[in-house]
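Engineer: one predicted model, sequence on top.
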Amino acid sequence: MVAITPDGRLYARHFRASVSSRTVIQALRYFRRQIGTPLLVVWDRLNAHRARATSAFIAAHARDFAVAYLPAYAPELNPEEQCNARVKRALENALPGSVATLHHLVRREFHRLQHRPDMIVSFFRHAGLSVTQLP
């Protein structure tokens, strides 16, 4: 799971399991600790994002998280999709011999992307999003 900010920061939390409400909640806790300010979470309509447990967690932590959902079937509006596409392109010819090696390669590519805030900002522009911070 990846969190990106309009100023070009990237935070990644990798799980070797299916995305579930449990992993979404773990990632939200991690991102909140890392970023340190209340977060606007912009989500697609993945079942784990809309699950009762996830909704209950968000409701219980309303001072830490606000949620906005993207329209259904609109990956072009999600700047995080550009982030994932970039990592996938970097791994197009990779031939990992194990899941552990694949995990290492993915983490390496996300780490490289963390050092390209200009590119992350461009993902927001590509999606046509303008984000301003409230005083």
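Structural biologist: Everything's here; your move.
Engineer: please count neighbours and contacts with C-alpha atoms only from this point.
Structural biologist: OK.
Engineer: check which helix or strand residue 3 maps to.
Structural biologist: strand 2-4 (DSSP states H and E).
Engineer: ranges for the strands of the protein?
Structural biologist: Under the criterion DSSP state E, strands of the chain are mapped to 2-4, 10-12, 39-43, 65-69.
Engineer: distance to residue 57 and mean neighbour count added to these, as TSV?
Structural biologist: Shown next, in TSV, are these (distance: least, Cα to Cα, whole Å; neighbours: other Cα atoms under 10 Å):
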stretch	distance to residue 57	mean neighbour count
strand 2-4	18	19
strand 10-12	20	19
strand 39-43	13	15
strand 65-69	10	14
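Engineer: JSON lines for those strands, including distance to residue 112?
Structural biologist: Converted to JSON lines, the strands of the chain look like this (distance: least, Cα to Cα, whole Å):
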{"stretch": "strand 2-4", "distance to residue 112": "14"}
{"stretch": "strand 10-12", "distance to residue 112": "10"}
{"stretch": "strand 39-43", "distance to residue 112": "23"}
{"stretch": "strand 65-69", "distance to residue 112": "28"}
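Engineer: included below, for side-by-side comparison, is a second structure:
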Amino acid sequence: MFFKLHVYRGRRGEPKSFAWSDYRDFIRMVHGQLGTPMVWIWDNLNVHLQQEIFDFAEEHKDWLVIFHLPPYAPEINPQEGIWSLLKRVLADFAAADLAHLTRVTKRKLKMIQCRPHLITGCLPATGLDLDGLIEAPDIADST
């Protein structure tokens, strides 16, 4: 299962991004809900590189592994494959307005999400090996 945490833009006078402690609390919450060891793949956002995050990961190395991507490495980032699929289906699409684009994009992402073989198909190019970690998708019923 992949999660992508988007930066909170905040209201006037509020912080515009998450602090390291917000990420820590989110990781704890997800771990509490899943109750399983977790692997996090992070880019080089400045807060992802703070020493407190490394200390937290070290304290919880029995259930938490954090991989940091190189500064720019789309070829090893699994979400890039998802965006590539989305771009293909939107290649000849002309939106009437932003609301139309948003609606169609959400619908296409939902279609991808409902076809797990498309998502797992994005992983081999990254070099990630999830054998034994997830069930093989049943593609016989997929369209």
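Structural biologist: Alright, I've got the coordinates. On a predicted model such as this, the values are computed, not experimentally measured, just so you know.
Engineer: so after superposing, what's the score?
Structural biologist: Once superposed, the chains reach a TM-score of 0.61 (TM-score structural alignment, normalised by the length of the first structure), with 123 aligned residues with a Cα RMSD of 3.6 Å.
Engineer: tell me the gap between the strand holding residue 3 of the first structure and the middle of its chain.
Structural biologist: Counting by Cα atoms, centre = their mean, to the nearest Å, strand 2-4 of the first structure is centred 3 Å from the centre of its parent chain.
Engineer: so what secondary structure elements neighbour that strand?
Structural biologist: Using 3 or more Cα pairs under 8 Å, 6 or more residues apart in numbering; DSSP states H and E, the elements in contact with strand 2-4 of the first structure are strand 10-12, helix 79-90.
Engineer: could you identify which of those is most buried?
Structural biologist: Across those, averaging neighbours per residue (mean count of other Cα atoms under 10 Å) puts strand 10-12 on top, at a mean of 19.
Engineer: what helices or strands is that strand leaning on?
Structural biologist: When contacts are defined as 3+ Cα pairs under 8 Å, 6+ apart, strand 10-12 of the first structure packs onto strand 2-4, helix 99-114.
Engineer: quick check: the residue sitting furthest away from the middle of the first structure vs residue 3 of the first structure, distance?
Structural biologist: Most distant from the centre of the first structure: residue 97, at 26.5 Å, with distances by Cα atoms, centre = their mean. Distance of residue 97 of the first structure to residue 3 of the first structure, given as Cα to Cα, to the nearest Å: 28 Å.
Engineer: likewise for residue 78 of the first structure?
Structural biologist: Relative to residue 3 of the first structure, and taking Cα to Cα, residue 78 of the first structure is found at 11 Å.
Engineer: in space, what's closest to residue 34 of the first structure - neighbours in sequence excluded?
Structural biologist: Distances taken as Cα to Cα, 6 or more residues apart in numbering place residue 11 nearest to residue 34 of the first structure, at 7.9 Å, with adjacent residues excluded.
Engineer: what's that neighbour in contact with, if anything?
Structural biologist: The contact partners of residue 11 of the first structure, taken as Cα atoms under 8 Å, 6 or more residues apart in numbering, are 2-4, 31, 34, 114.
Engineer: and if we set it to 7 Å?
Structural biologist: When contacts are counted by Cα atoms under 7 Å, 6 or more residues apart in numbering, residue 11 of the first structure touches 2-4, 31.
Engineer: of all those, which two lie farthest apart?
Structural biologist: Spatial extent of the contacts of residue 11 of the first structure (Cα to Cα) is set by the pair 4 and 31 at 9.7 Å.
Engineer: ok, which of the helices and strands packed on strand 10-12 of the first structure comes nearest residue 85 of the first structure?
Structural biologist: Nearest to residue 85 of the first structure, of all those, is helix 99-114, at 11.1 Å by Cα to Cα.
Engineer: coming back round to it: dump the residue contacts of the residue farthest from the centre of the first structure.
Structural biologist: Under the criterion of Cα under 7 Å, 6+ apart, residue 97 of the first structure has no neighbours.
Engineer: from residue 105 of the first structure, how far out is it?
Structural biologist: For residue 97 of the first structure, the distance to residue 105 of the first structure equals 11 Å [Cα to Cα].
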